[in-house]
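1. The following comprises the amino acid sequence and a computationally predicted model.
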Amino acid sequence: MATKAVTDASFAADVLASDKPVLVDFWADWCGPCKMIGPSLEEISEELADKVTIAKVDIMESTDTAAKYGVQSIPLMVLFKNGEPVAQKLGAAPKSQLKGWLESEL
């Protein structure tokens, strides 16, 4: 399963109510580093599909969610478990680092 686009309207159902961990990638179209890690996140979402859902929140469209979680710099990845943010990683990184970080937090 590829990454899932999530909006202000669907955030509660898609992320907070999820029965498995959800990694939320806060991003925007104009963000170069966000675009750089996009393909890596797609691959990780397929490799770890049984363990985690990877969701993408466009901060320009979902301003309420971005504000609620204090997103000031992107790309920002926040891992949610049982509806709570438990870990976060700021900035772009190689796929191996992103996957290693995520696996260590799951």
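-> Done, it's in.
2. Could you use CA atoms for every contact and neighbour count after this?
-> Noted.
3. Centre-most residue in the protein?
-> By C-alpha atoms, centre = their mean, the mean C-alpha position of the chain lies nearest to V24, the distance being 2.0 Å.
4. put this beside the first:
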Amino acid sequence: MSKVIEIEDSQFKSAVIEENQPVLAYFWAQWCGPCRLVSPSISWIAETYSDRLKVVKLEVDASPESVSQCKVEGVPALRLFKQGEVVKSHEGAIGKDKLKEFVEAVV
């Protein structure tokens, strides 16, 4: 079972902004080829850091408000939140090692 939590706009505030622990928000789209390449690494991060990082996944077409709020311009996109604020962001495909570095800077 994946520890990645799928959410939509209506859950964004409670699942991300009001969360006490750091949150990695993964923005993706079904039509996005690079998203399919990144997804296994996102699942790995969710499993590996489950004790200190919450990982949520938002489908961009179904979550336009969150996409706008997080200034997502392309997918896949990552936003790392700490205490309700974006502390790191990345757009485009990312390898497992770089993703690990991206997350470890905050957790």
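-> That came through fine. All values derive from a computational prediction rather than experimental measurement.
5. rewinding a little: quick one: residues contacting the residue nearest to the centre of the first structure.
-> Applying C-alpha atoms under 8 Å, 6 or more residues apart in numbering, we find V24 of the first structure in contact with I54, A55, K56, V57, M77, V78, L79, F80.
6. That one corresponds to which position in the second structure?
-> Here V24 of the first structure is matched to A25 in the second structure, going by TM-score structural alignment.
7. what's the longest helix seen in the first structure packed up against?
-> Counting by DSSP state H, the longest helix found in the first structure is helix 32-47. Based on contacts counted as 3 or more C-alpha pairs under 8 Å, 6 or more residues apart in numbering; DSSP states H and E, the elements that helix 32-47 of the first structure packs against are strand 53-58, helix 95-105.
8. Looking at these, which one is packed in the most?
-> Neighbour counts (mean count of other C-alpha atoms under 10 Å) averaged over each of those peak at strand 53-58, with a mean of 23.
9. mean deviation of it from the second structure?
-> Here strand 53-58 of the first structure is compared with the second structure after superposition; its mean distance to the aligned residues, by mean C-alpha distance after the TM-score superposition for the first structure, is 0.7 Å.
10. average gap between the helix or strand that that strand is followed by and the second structure?
-> Next helix or strand after strand 53-58 of the first structure toward the C-terminus (DSSP states H and E): helix 63-68. For helix 63-68 of the first structure, the mean deviation from the second structure after alignment is 1.1 Å (mean C-alpha distance after the TM-score superposition for the first structure).
11. chain center to helix 63-68 of the first structure, what's the gap?
-> 14 Å (C-alpha atoms, centre = their mean, to the nearest Å).
12. Just the residues contacting the helix or strand following it, thanks.
-> Helices and strands here follow DSSP H and E; after helix 63-68 of the first structure, the next one along the chain is strand 76-81. Residues from elsewhere that reach strand 76-81 of the first structure, judged by C-alpha under 8 Å, 6+ apart: 15-16, 20-27, 85-91.
13. Mean per-residue distance, strand 76-81 of the first structure versus the second structure.
-> With both structures laid over each other, strand 76-81 of the first structure and its partner residues in the second structure are 0.5 Å apart on average (mean C-alpha distance after the TM-score superposition for the first structure).
14. Where in the second structure does that strand fall?
-> Under the alignment (TM-score structural alignment), strand 76-81 of the first structure falls on residues 77-82 in the second structure.
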